[in-house]
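K.L.:
Based on what follows, work out the 3D shape:
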Amino acid sequence: MGYWFSKIPSKRWAEKFFLLYSPVWMTIFSLIVATETYKLFYDVEFFILGLVVSLPCVLYPLAFPCDADKGKPLRDRYWVKANIWLALFGFVGNYFWTHYFFVLLEATYKFPVTFMLNEVPVFLYFVTHAYFVSYHAATTPILRRWWTAFGGGKSWIKTLGSIVIVFAMAYFTAFMEAWTLEKVPYYSIKNRESMYLIGSTFYMIYFVISFPMFARIDETPNEPRWSLSRTALEALGSAMIVFILCDFWRLIIGGLSASPSLSIPFLGAHGIK
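P.N.:
Reported below is the predicted structural model:
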C-alpha cells in the first residue's frame, strides 16, 4: 500500500512543515503584488523581503525542532540537508542559468536595485529558495505515493509512470511560475505566448532533474542517512546535469527568435570560455 509522507520521522516532520509554511510566504508575496507595495521597494526592502520568505525554512526548525530531531546534531537532521541541497541548486540556477532566460527566451527583469550578483538581484537568490522549498515539498510526496504503491519491486509500469509524473509536475510548475510572474511589471517578456509554451518547456528541465533527485535524500529507511558532503555533491551533480541539458537546448534549438549559435555571456559558441 502506497503512502504520501516519509516513514522517517525527521523527514516526515520537515516535509509537513515546508508544506504548511508555503501558504504563509505565498500570502505575503500575493499581498505585496496585489497592493502594489513592491513599487515602494528598493535595495533594502527587496533584500528584507527575500530574507522574510526564505529564512523561516531554516530558523523555525532550528528554534523548534521536532521530537525526532531533539538531541541530534544538525548534520543528522533532514531539514538541514534539504535546505543545503536546494540552496546550492538554486544558487547555480540563479547565477548561471538565468542568463539562458536572458538570451534564449528573451525574458529579462529590471528591478530598481543595485545589489546584484552576476546580473541577478541578490534578493532573488533568497526568494528562489522559498519557491524551491515549496515545489519540492509538494512533489516529493506525490512521487513517493507512486513509488510505494508498487512496494519495493521494479516494473516498466512503475518506471513509465514515474517519468510521466515527473514531466507533468515539472511542466506544470514551470508554466505556473512563468504565468504568475506576468503580474510583476519588472519582468519583461518579449513574446509571452512563446514564453509560456516553449519557455516553460525549457524551464521544466530544472525540475525534471531536481524533483526525483531531491526526493532521494534520506528516502530509504533501511539505508544510512546522507552526510552533508553527499548532500552537497548530489545537489551540485544534479545542477551539472541541468547545465548540460540547458546548453544542449542552446546548441540544438536555440532561442525563441534566433539561431542555435547564440552565445551566452559566460559561454562561447562552442562551450565555456
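
K.L.:
From here on, just use CA atoms for contacts and neighbour counts.
P.N.:
Noted.

K.L.:
Can you give me the buried ones in stretch 16-24?
P.N.:
16-19, 21-22 (16 or more other C-alpha atoms under 10 Å).

K.L.:
would you turn the residues you listed into CSV with secondary structure and distance to Arg230?
P.N.:
Listed next are the buried residues of stretch 16-24 as CSV, based on DSSP: H, G, I helix; E, B strand; the rest coil; distance: C-alpha to C-alpha, whole Å:
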residue, secondary structure, distance to Arg230
Lys16, helix, 24
Phe17, helix, 23
Phe18, helix, 22
Leu19, helix, 25
Tyr21, helix, 27
Ser22, helix, 27
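
K.L.:
can the residues you listed go into a markdown table with extra columns for distance to Tyr135?
P.N.:
Rendered in a markdown table, the data for the buried residues of stretch 16-24 read as follows (distance: C-alpha to C-alpha, whole Å):
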| residue | distance to Tyr135 |
| --- | --- |
| Lys16 | 13 |
| Phe17 | 13 |
| Phe18 | 10 |
| Leu19 | 9 |
| Tyr21 | 12 |
| Ser22 | 9 |
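
K.L.:
Before we compare anything, build this one as well:
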Amino acid sequence: MTTQVLDNQAVGNTGRWFSSNPDKAWVEKFFLLYSPVWMASMAVMMFTGWAESFGDAGLLAHAALTALPVLLIPMVLAARYTDVPWQDSYWLKANLYLFVFGFFGNYFGSEYFFDLLGMVYHYPNATTTLDAALVGSGEQTVPLIMYFYTHVYFMTYHATANIALRRLKSSGLPGMVALFPIFVFVVGYIWAWLETKAMANPMMADSFYYRDMARMLAYGSAIYATYFIASFPIYYYLDETRDKRWNLLVVIAAALSASMLTFYLLDFITHWLGTL
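P.N.:
This is a model prediction of the structure:
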C-alpha cells in the first residue's frame, strides 16, 4: 500500500505543490476538495436567512455538520490512502492543531477584535456562548457556533498556505531566508482580507458588523493576519516529511506556541492602536 501510494504521488525536488509525505499530501487534497462544500453551506445559510430562523440547537447542528466532516471523512477514507496508524496520522494531527489554535482564536482572540476594531456578533438565537472571563471588556460574548466555523475556515487557510509556501520553498529561488517570511505575510494578509471582505457584507449586516468600519478597513486585515503570521510557518512543518513526524504532544505544543505568539502580537498592536 505505502509503496503504491509513493509511486503514485512522488514528485521532484523542485516545484512541489504537495508534500512528499503521502500521508500528508492526500489529506491536503481532501481539505481543498472540502473547502467549496463548507463555503456553499455558509452561503446557503446567508441567502436563506437560517441564522435568524434557527434556534440555538439548529445553529449548533448546522455548525457541527459543517465542521465535523473535516475530521470524520479522512478518518473513514484513511485506509485507502495510507497504512499509517490512526494515532500517528496527519488527518488527526492537523485537526488537533486546528482545534487548539481555533479555540484560542475564539476564546481569547475575539476579545481583541471586539474592543480593538469594534467587531460585533449579533446572533440572538445562539444562546450557547464561550469566551474569556478576564480578557477584554466583557461587553460581548462568542457564540459556540463560531468555534465550529473557525475550524473549517482555518482548515482552508492553512492547507492553501502550506501549498503556496511549499511551492515557494521548492522553487529554487535565491534568498529564501528572506523571501519565506515575506511570503508568509502576503498569504496571511490575503486570507485575512478575503475573510474580512466576505464577512462585512450587507447580507450579514444583521448578525455581523463593525462599529468602526473605517478603522477596520484601515487596520483590520493586517491585525487579523497576525494569526497566520504566527501559525503558518509552524503548521507548515507538521509531518512535512515522512522521517520527521510529530507526535500528538508536539502538535499540541506547536498549536499553543502559535496561539501565544498571536496573543503577544495582538497585545503589542493594542499598545500602539488603543481600544475603541
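
K.L.:
And the TM-score between them?
P.N.:
The TM-score (TM-score structural alignment, normalised by the length of the first structure) is 0.87; 250 aligned residues with a C-alpha RMSD of 1.5 Å.

K.L.:
okay, among the buried residues of stretch 16-24 of the first structure, which ones form the most distant pair?
P.N.:
Spatial extent of the buried residues of stretch 16-24 of the first structure (C-alpha to C-alpha) is set by the pair Lys16 and Ser22 at 10.0 Å.

K.L.:
residues contacting the residue nearest to Pro112 of the first structure when sequence neighbours are not counted?
P.N.:
By the measure of C-alpha to C-alpha, 6 or more residues apart in numbering, the closest residue to Pro112 of the first structure outside its immediate chain neighbours is Tyr42, 5.6 Å from it. Applying C-alpha atoms under 8 Å, 6 or more residues apart in numbering, we find Tyr42 of the first structure in contact with 111-113.

K.L.:
Pull the number of nearby residues for the closest residue to Val187 of the second structure other than its chain neighbours.
P.N.:
Closest residue in space to Val187 of the second structure, ignoring its immediate chain neighbours: Ala161 at 6.4 Å, by C-alpha to C-alpha, 6+ apart. Number of residues near Ala161 of the second structure (other C-alpha atoms under 10 Å) recorded here: 23.

K.L.:
Ala161 of the second structure matches what in the first structure?
P.N.:
Mapped onto the first structure by TM-score structural alignment, Ala161 of the second structure lines up with Thr139.

K.L.:
Where does that match fall, secondary structure wise?
P.N.:
Taking DSSP states H and E as the definition, Thr139 of the first structure sits inside helix 122-148.

K.L.:
in that helix, what counts as buried?
P.N.:
Of the residues in helix 122-148 of the first structure, those scored as buried under the neighbour-count criterion (16+ other C-alpha under 10 Å) are 122-147.

K.L.:
Could you verify my assumption that Ile84 of the first structure touches Ala232?
P.N.:
Yes - under the criterion of C-alpha atoms under 8 Å, Ile84 of the first structure lies in contact with Ala232, with a separation of 6.7 Å.

K.L.:
thinking again about what came up before, now, of the contacts of Tyr42 of the first structure, which are buried?
P.N.:
Neighbour-count burial (16+ other C-alpha under 10 Å) is assigned, among the contacts of Tyr42 of the first structure, to 111, 113.

K.L.:
so which of the contacts of Tyr42 of the first structure hold up in the second structure?
P.N.:
Among those, the ones whose aligned partners also stay in contact in the second structure (both residues aligned by TM-score structural alignment, their matches' C-alpha atoms under 8 Å) are Val113.

K.L.:
Tell me how many other residues crowd the counterpart of Gly2 of the first structure in the second structure.
P.N.:
Using TM-score structural alignment as the criterion, the counterpart of Gly2 of the first structure in the second structure is Gly15. By other C-alpha under 10 Å, the residues close to Gly15 of the second structure number 14.

K.L.:
ok but Gly15 of the second structure is inside a helix, no?
P.N.:
No - the assignment for Gly15 of the second structure by DSSP: H, G, I helix; E, B strand; the rest coil gives coil, which leaves it out of any helix.
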